[in-house]
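J.: Coordinates for the following, if possible.
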Amino acid sequence: MSSDRKQTQLRLAPDILAAGKDAAAARGLDFTKYIERLIAEDTTGARAAGMAAAQHLIDNHGDFLADLEADLDTQHAPTPRNRGTAA
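T.: Predicted coordinates for the structure are as follows:
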C-alpha cells in the first residue's frame, strides 16, 4: 500500500511535547494530526483569519464580554465561611 505522506522527525523539549500531546487530546486528535493542522493553519492563512475574527469580536463586543466575565466571576466566587460556626 503506497501513501503520498512523508515521514519526518522532530526533537522537542519534554515539556513542549507533553503540552502538544495534551492539546491534541483536548481536541480529540492524535498528535500527528494536531501538528498537521497547526502547520496547515499557519501556512494557509487560516490562523491569521481566525485571529482577525477574534480581534474583530473583541473590538466590537469587548465591553460586553468583560462585563459578562465579571458577572460570572462574581457568581462563582468562593464565599467566606462565617467565623465561629462549625465547618
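J.: drop to CA atoms for contacts and neighbour counts, all remaining ones
T.: Will do.
J.: what about the helices in this protein?
T.: Along the chain, counting by DSSP state H, helices occupy 14-26, 31-44, 46-75.
J.: Need the residues that contact the first one.
T.: Same thing as helix 14-26. 30-31, 34 (CA atoms under 8 Å, 6 or more residues apart in numbering).
J.: Filter those down to just the buried residues.
T.: Buried subset of these (neighbour count, 16 or more other CA atoms under 10 Å): 31, 34.
J.: another one to check against the first:
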Amino acid sequence: MASAKKQTQVRLDENALEAGKAAARARGLDFNKYVERLIVEDTTGARAAGMAAAQRLIDEHGAFLDDLEQELDAPYTASQPGVAA
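T.: Next comes the predicted model:
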C-alpha cells in the first residue's frame, strides 16, 4: 500500500522555480516528483554517495576523459577557420 502524500506550499524565487521546472522536464518528471526526489536524495545520503562516486571517476580517469573529449572534438575544431587544432 502506498503511503499517503501530504501537501505543502513552498515559495521560490521565479528563477529558481523556472530552473526547477526545466530540470524536471529534462528528467521526464513532474515538478512535484522532482522536488520529492531531491529531498529524498539529500536526506538519505544518496546524493552525496553519487557525488563521491563521480569524483572518484574523475580522479581515476579524468586524464583519459580529457583526452577522449579532445579527440572527439578534433574534427570540429580543425574545420573551423581561425581555430588551431
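J.: Ok, which of the helices of the first structure comes nearest Ser3 of the first structure?
T.: Of all the helices of the first structure, helix 31-44 sits nearest to Ser3 of the first structure, with 15.5 Å by CA to CA.
J.: could I get the contacts of helix 14-26 of the first structure as CSV with distance to Asp63 of the first structure?
T.: Putting the contacts of helix 14-26 of the first structure into CSV (distance: CA to CA, whole Å) gives the following:
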residue, distance to Asp63 of the first structure
Asp30, 37
Phe31, 37
Tyr34, 33
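J.: quick revisit: now render the helices of the first structure as JSON lines, adding distance to Thr8 of the first structure.
T.: Shown next, in JSON lines, are the helices of the first structure (distance: least, CA to CA, whole Å):
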{"stretch": "helix 14-26", "distance to Thr8 of the first structure": "15"}
{"stretch": "helix 31-44", "distance to Thr8 of the first structure": "11"}
{"stretch": "helix 46-75", "distance to Thr8 of the first structure": "23"}
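J.: quick one: which of the ones you listed is nearest Arg5 of the first structure?
T.: Across those, Arg5 of the first structure has its closest neighbour in helix 31-44 (11.2 Å, CA to CA).
J.: Quick one: list the elements packing against that closest one.
T.: helix 14-26, helix 46-75 (3 or more CA pairs under 8 Å, 6 or more residues apart in numbering; DSSP states H and E).
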